[in-house]
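Asker: Next come a sequence and a model predicted from it.
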Amino acid sequence: MKREDDVQLIHRVLSGDDKAFDILVGKYQKSVHALVWRKVEDFHYAEEITQDTFLKAYRKLSTLKNPHQFAGWLYVIANRLCIDWMRKQKPAMQSLEETSVKEIDSITYERYVERDRELEAAEHRHDLVKKLLEKLPESERTVVTLYYLGEMTTKEISKFLGVSVKTISSRLRRARERLKEKEDLFVQEYLGGVQLSANIRQNIAQQVADMQPTPAPKMEPFLPWAAFGAAVVLATLLMLSVSNQYLAHFQKPYSFEAESEPTIEIIDAPIVLDIDAKPALRNQIGQTTTISKNNGNGLHASERDATLNASEDSLRLSATQWMPDAALRQAVREKLDIPADAPLTRAYLQQHLTSLDVRYKGIVDLTGLEHATDLQALVLIGNKIHDISPLSRLTGLAFLDLGENQISDLRPLAALTRLETLHLWKNQIEDISPLAGLINLKKLLIENNDIRDFSPLDELTHLEVLNKRGNFRVSDDISRVAVAPRIKDRDYPSVFSAWYSDVLNLPNLSDDEKLVYHDLFWGGPGFHLQWHPTPTGLRLFGRIDDARWKREYLLSQNPNFTRLVSLDYIDADPSDYSEEWPHWIRDENGDRVQAYAGGSTLLIDFTHPVVQDILVQKALAVAKCGLYDGIFLGRWQEGTATLEDDKGGYYRDVEAEWSARLSMVRRIREAAGDNFLIVVNTGQTKAPLSAPYLNGTFIETILDEGDTAYTHDHLREIENTLLWSEQNFRGPQINALEGRGIPLEPPDSPRNQQMMRVITTLGLTHSDGYVCYVVGISGIIHKHEYEISPGHKIDHIKGEPHQHNHQHYWYPFWDADLGQPIGEKSQLYQNREGVFIRKFTNGWAVYNRSGKPQKIQLMERTTGVASGITGTQHILPDLDGEIYLK
């Protein structure tokens, strides 16, 4: 339609033609719904607010000064309603937490499980889309949502938001560029698949038929639309507490015809309005629901008389004394329909209150509710309740929902033995032993608390539904995401991070962003998990469900991300075992032995079968929980011993150590299977004895010539070890080459960047593995050319021995998009000794250790990533490397 059609339709509406308004609803409902969803992030609530937007527009239609701007006016109304909604309630996505008693009785256990799984999958997709959209600035996020969910053209969005088509197109293009192609398709498919409920338009039409638009106010003088728009924008900004520095941008009158940037944006900021909060109620599938109300409406005459003529004892205390919480008191009055001029008495409460549903009202104190002894159903979601002792007398309760409060002590619930449904999700509960006697419980929701021991529930034989996600629990056995495709499909250069996820020159990245900047990482279990003994051996313990979600999120950000758990088998923290534990390595004085000078860990005797069993149990726990792709084992230089004292002596001989190592790795491989990575630190050595069980090696190199450079001979040794590893370890392979930085120079010094290029291109031309170049410093006294952590500063101040050999720095050289390898490994360039070249889909990697500069002639024009020179001929210095992109 042309814009003038809106004007004609509005005139028809104001003349009494409601069908014309129905046409306007059909035209704009998807746009408004998309806009509202961007704000509230819940499709069902967005539908309700969309409906309210059109109803409010209908009531106020006669106040619209410029009918040409109907779309922008709808925008403002929708935004205001979103702000009101955010003020009034903040409901959490829930799993049947708000299902009525009647519905719960009708849902079989099997149907519940099916619905819960469907919801989990839907919520997971919703969370992924939300995370992807959060990568975009607000202006781009809004345009993407209107484009895909609202199914609007760029021209329609331009009119709706009041900016130029060119600006909208630019925002959409930038958003697609920020999102990877697969991410953009995922967002498009998800938002494009959302359908508005078919009855929204019908509901609006029905309600419109029962109301009349507000008469046009008499205003002198008449305000032109531009001034009105400016007032709306300015008022909105003031409500959102926008700081003065942004006001100047909005002081010009708002124009829907604007060709420049100024526009109304949806700003997420807290506001406070003096409005009574009345949150909508929604069950699992998005439908409005309440606990059934009492029979009858309001007070009958006899009941009013009984209330007014209550006993002297009942009237002796005012309601403010025996029920001090104003929000609770008001909710009870509303429920019982007690007039403002009638008293609320304990006797009346006891006789008439059988159900109560009060959500997100800020209730703190339940005192007084103990008199409602006929209560059968009670819902108090999203309040600020800490003490639930008044509930101990409500022994008739069958349904109780206390979700999203601040409850930690459940002892008052011990007497409520008639309870069949109990919701305690999202509180601060640690001890659930008071629930052990609630033998009639059929459904219990206790997710997102701090519970560690669930044994009190063992005797609840009638329990059909139990949700304990988000608590501390032992990991269960689930399958892992296949790792081979992630290793095979990644692009190069492919960079890894060992132990430290921090990146020195990217301080503004979140911890998750730093992790997925790399394709491979190993370190501790992470995810706030810890080791926990069980009857079947050690398992990982903690908030397993949160960890699983985080793992999926990391993969959504980097689909090729691979994570290993580094397992210590040579040493342990003193707190891991008692001081009397028989498997500590002890010196001639019987004292436990430090593993490293200045370190805090102590040597353990891994040649003993008990210690070997511990490592195998940990490895299998990693394999079974599904959160990781494999394990990493350090100190794996075959033919050398590691259990040594500070004088160079050894506590166990080489044969005993390697017999133990081979036994452990063989047992792990047999139990964990083929789709489980085992990577070890061989330094710069080969590992023929253990190669059949291993997927790869960590080649940890060190600098020569006084920690200033790699020599030609040293690089030749690294090449040989890397090639041997590529040929002898099992697939899928993880060979990781780490270069060591010049310690007393800045990470980005010319020599450090040159050595980084050497290591990177050596890895690219000789393997399909991963590379890294770290800043490494050891010793007591040293200085840094970069910011160090507070803990490390303390080490310096105290002068204590310490080391930090894997501090990470991100080099722009690694951002080159080489694609995937096409050429063979270790190919000499034109048969020149020491010059290696390998072709990739988007260019070439060249590495030179020939002893002199080399002229490189390529068949196509390319640009050197480091040199910036474009052409077919390039000069590459000795002991250097370069990536040439087409």
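Answerer: Ah, there it is. Numbering: from 1, shown residues only.

Asker: Please make it C-alpha for all contacts and neighbour counts, starting now.
Answerer: OK.

Asker: hang on, residue 773 in a strand?
Answerer: Yes - with DSSP: H, G, I helix; E, B strand; the rest coil as the criterion, residue 773 is located in a strand.

Asker: is it true that it touches residue 738?
Answerer: Yes - applying CA atoms under 8 Å as the test, residue 773 and residue 738 come out as touching, 5.5 Å apart.

Asker: what is in contact with the two at once?
Answerer: Each of residue 759 lies in contact with both residue 773 and residue 738 under the rule CA atoms under 8 Å, 6 or more residues apart in numbering.

Asker: which one of these two has more residues nearby?
Answerer: residue 773 (29 against 26; other CA atoms under 10 Å).

Asker: Distance check, the residue lying closest to the more buried one once chain neighbours are set aside against residue 772.
Answerer: Nearest residue to residue 773 in three dimensions, chain neighbours excluded: residue 739, at 4.4 Å (CA to CA, 6 or more residues apart in numbering). To residue 772, residue 739 is 6 Å away according to CA to CA, to the nearest Å.

Asker: Need the residues touching each of those two.
Answerer: Joint contacts of residue 739 and residue 772 (CA under 8 Å, 6+ apart) are residue 759.

Asker: more neighbours, the two?
Answerer: Neighbours of residue 739 and residue 772, each counted by other CA under 10 Å, are more numerous for residue 772; the result is 27 against 24.

Asker: Quick check: closest non-adjacent residue to the more buried one.
Answerer: Residue 772's closest residue in space is residue 738 (CA to CA, 6+ apart), at 4.7 Å.

Asker: Isn't that neighbour up against residue 775?
Answerer: No - between residue 738 and residue 775 there is no contact under CA under 8 Å: 10.5 Å.

Asker: Can you list the residue ranges for strands in the stretch 401-550 of the chain?
Answerer: 421-423, 443-445, 465-467, 473-474, 496-498, 520-523, 530-534, 537-542 (DSSP state E, counting those that start in this stretch).

Asker: okay if I get these as JSON lines plus mean neighbour count and distance to residue 189?
Answerer: What follows is those, written out as JSON lines (neighbours: other CA atoms under 10 Å; distance: least, CA to CA, whole Å):
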{"stretch": "strand 421-423", "mean neighbour count": "24", "distance to residue 189": "35"}
{"stretch": "strand 443-445", "mean neighbour count": "22", "distance to residue 189": "33"}
{"stretch": "strand 465-467", "mean neighbour count": "16", "distance to residue 189": "31"}
{"stretch": "strand 473-474", "mean neighbour count": "22", "distance to residue 189": "35"}
{"stretch": "strand 496-498", "mean neighbour count": "25", "distance to residue 189": "32"}
{"stretch": "strand 520-523", "mean neighbour count": "22", "distance to residue 189": "29"}
{"stretch": "strand 530-534", "mean neighbour count": "13", "distance to residue 189": "38"}
{"stretch": "strand 537-542", "mean neighbour count": "20", "distance to residue 189": "34"}
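
Asker: another one to put next to it:
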Amino acid sequence: MNLNQIKKSLLCATLGMALSACGLTSGGNTQVQIAGKKTIEQRVADKSYPAVFQAWNPLDMPSKYPTDTHEQFLDNAAKHSLIWEEPVSQLGFDTKLVFGLVWDHKHAGLATSFTKESLAEAKKNLTYLLDKNPNIVSLFEVRWRDAPGSYLPENSEFWLRDAQGNRVQGWTGGPEPYYMLNYKNEAFQKRLGEQAKAVVESGIYDGVMLDWSGYLPIVKIVREYMGEDALLTVNIHDEIDKGEKYKKYINGAFMECGPNGRMPDNPKKLCTWDSMAKSLKFYEENLRSPQINALEAWGQRHDLQSMRAVTTLGLTHSDGYVLFADYNPVPTPDHMHDWYSFWDVNLGDPLGQGRKLDDGATTRSFTNAEVFYNPEGNKTIHIEFNLPHQSSATGKVGTEFNIKPMDGDIFIKL
């Protein structure tokens, strides 16, 4: 610390405040600086469309996108415009991290800094990724609801316990037993704030992601400790009521959705196509800037219609990010996905907002293309152009096209 920092730390101590709350860190990590790195606002604004995101786990299509080398793995990651990760669970699944910061403590839940080795590696990874995709945005998940048993000492006050004093079971899909965290404990909430601040101060990540619909006191304290400029997103699906509660604090919603059912043999839905459209519209109109709304639909990888539907829904209803990924109940790490040629189209810049048409579809114009989304339950729509366009769904060139319900298409201007 310099003399001013020492004076500030003494004042903090006198006031009984944590160093992190005073704008200082105790872990000794120095913020990583990358020459030529754009601001968060610039990277969000300059992203290309469609903007695909990676939720924890990677593109999994080795026949076309191999990962035999670290550079190939990073090349695959760089195809995404938004990525978040969380080392405790991903490393527990033996899933490789893209950026790669690792907490510097035997029990990650007690850490407030990162290992020097992971900081050095993360800087290399970030530099490489920004060279491939200058507009990439990154987040780090801070665990608040539950965690693996190794996350904290067994006797920690940060675990939620039942009447007999036993830890309460949490998520059942992890590589080791997960237990609920005592997220109403004020000391635990403060620790989360300290961790969020350490994430941002590292210089590797642009902000924090919170899973499991969030919890308002934790959303508030994370924002307080991170400051006003960092990004914060929460997995609130299509829960507009949560969006209303959090709108002053968060930049985006992770909309983790299964509008066609939880699995092919399970018709129970997580969101519907209609609720996804309505909630996405609310988030775009009400959350703080810069916005990073991220819309995901689960499905079978060969279901190209649903892939097109979620992609064009996102493009016509938002300036956000999209993903079509595996069903969560599949016995592999969640959110793994293919890469589709439909996502390789260069739409250019949006020319205004989406417009709902008399036939029930929604369209949006870009400098290089026209995008159409036809919602579930609508009739097949007929489209006519004055000049030839090419369908990204079929490759067909012409002036007249049809789109079925719960489908969409991108028509390239020729």
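Answerer: Structure received. Note that the structure is predicted; figures quoted are calculated from it, not measured.

Asker: matching residues in the second structure for the longest helix along the first structure?
Answerer: If you go by DSSP state H, the first structure has its longest helix at helix 109-134. Per TM-score structural alignment, helix 109-134 of the first structure has no counterpart in the second structure.

Asker: what comes up buried for that helix?
Answerer: Counting neighbours by 16 or more other CA atoms under 10 Å, one finds that the buried residues in helix 109-134 of the first structure are 112, 115, 116, 119, 126, 128, 129, 132, 133.

Asker: closest to residue 83 of the first structure among those residues?
Answerer: residue 133 (20.0 Å; CA to CA).

Asker: and the helix or strand following the longest helix of the first structure, what other elements does it pack with?
Answerer: Later in the chain than helix 109-134 of the first structure, the nearest helix or strand by DSSP states H and E is helix 138-148. Packing partners of helix 138-148 of the first structure (3 or more CA pairs under 8 Å, 6 or more residues apart in numbering; DSSP states H and E): helix 18-40, helix 154-161, helix 165-178, helix 181-192.

Asker: Take these and lay them out in JSON lines including distance to residue 837 of the first structure.
Answerer: Conversion of these to JSON lines gives the following (distance: least, CA to CA, whole Å):
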{"stretch": "helix 18-40", "distance to residue 837 of the first structure": "50"}
{"stretch": "helix 154-161", "distance to residue 837 of the first structure": "47"}
{"stretch": "helix 165-178", "distance to residue 837 of the first structure": "32"}
{"stretch": "helix 181-192", "distance to residue 837 of the first structure": "30"}
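
Asker: Need the three-state assignment for the residue mapped onto the residue nearest to residue 772 of the first structure from the second structure.
Answerer: Aligned by TM-score structural alignment, residue 738 of the first structure pairs with residue 296 of the second structure. Under three-state DSSP, residue 296 of the second structure falls in the strand class.

Asker: Cross-check the contact I'm expecting between residue 296 of the second structure and residue 312.
Answerer: No - in terms of CA under 8 Å, residue 296 of the second structure does not count as a neighbour of residue 312; the distance is 11.9 Å.

Asker: Between the two, which contacts overlap?
Answerer: With CA under 8 Å, 6+ apart as the test, residue 296 of the second structure and residue 312 reach no residue in common.

Asker: quick one on the thing from earlier: would you format the strands of the stretch 401-550 of the first structure as JSON lines with distance to residue 378 of the first structure included?
Answerer: Below are the strands of the stretch 401-550 of the first structure laid out as JSON lines (distance: least, CA to CA, whole Å):
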{"stretch": "strand 421-423", "distance to residue 378 of the first structure": "10"}
{"stretch": "strand 443-445", "distance to residue 378 of the first structure": "15"}
{"stretch": "strand 465-467", "distance to residue 378 of the first structure": "19"}
{"stretch": "strand 473-474", "distance to residue 378 of the first structure": "29"}
{"stretch": "strand 496-498", "distance to residue 378 of the first structure": "52"}
{"stretch": "strand 520-523", "distance to residue 378 of the first structure": "47"}
{"stretch": "strand 530-534", "distance to residue 378 of the first structure": "38"}
{"stretch": "strand 537-542", "distance to residue 378 of the first structure": "32"}
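
Asker: Tell me which of those lies nearest to residue 685 of the first structure.
Answerer: strand 496-498 (18.7 Å).

Asker: so where in the second structure does the closest one end up aligned?
Answerer: The alignment places strand 496-498 of the first structure over residues 53-55 of the second structure (TM-score structural alignment).

Asker: still on that earlier bit, helices or strands next to the longest helix of the first structure in the packing?
Answerer: Using 3+ CA pairs under 8 Å, 6+ apart: helix 109-134 of the first structure touches helix 181-192.

Asker: could you give the angle of the helix it packs on to helix 18-40?
Answerer: Angle, helix 181-192 of the first structure to helix 18-40, by axes from the mean of the first three to the mean of the last three CA atoms, to 10 degrees: 140 degrees.

Asker: Tell me the residues of the second structure aligned with helix 181-192 of the first structure.
Answerer: Counting by TM-score structural alignment, helix 181-192 of the first structure falls onto no part of the second structure.

Asker: next structured bit after that helix?
Answerer: Next along from helix 181-192 of the first structure, by DSSP H and E: helix 200-209.

Asker: Flag every buried residue along that next one.
Answerer: Quick answer for helix 200-209 of the first structure (16+ other CA under 10 Å): 200, 201, 204, 205, 208.

Asker: ok, now which ones touch the second one?
Answerer: With CA under 8 Å, 6+ apart as the criterion, the residues that contact residue 201 of the first structure are 22, 25, 26.

Asker: Can you give the contact residues for the match of strand 496-498 of the first structure?
Answerer: 77, 80, 81, 82, 83, 84, 85, 294, 321, 322, 323, 335.

Asker: So what does the third one match up with in the first structure?
Answerer: Looking back up the chat, that one is residue 81 of the second structure. Using TM-score structural alignment, residue 81 of the second structure pairs with residue 519 in the first structure.

Asker: Quick one: neighbours of the residue lying closest to its match once chain neighbours are set aside, just the number.
Answerer: What sits nearest to residue 519 of the first structure in space, not counting adjacent residues and going by CA to CA, 6+ apart, is residue 561, at 4.6 Å. Residue 561 of the first structure has 23 neighbours, counted by other CA under 10 Å.
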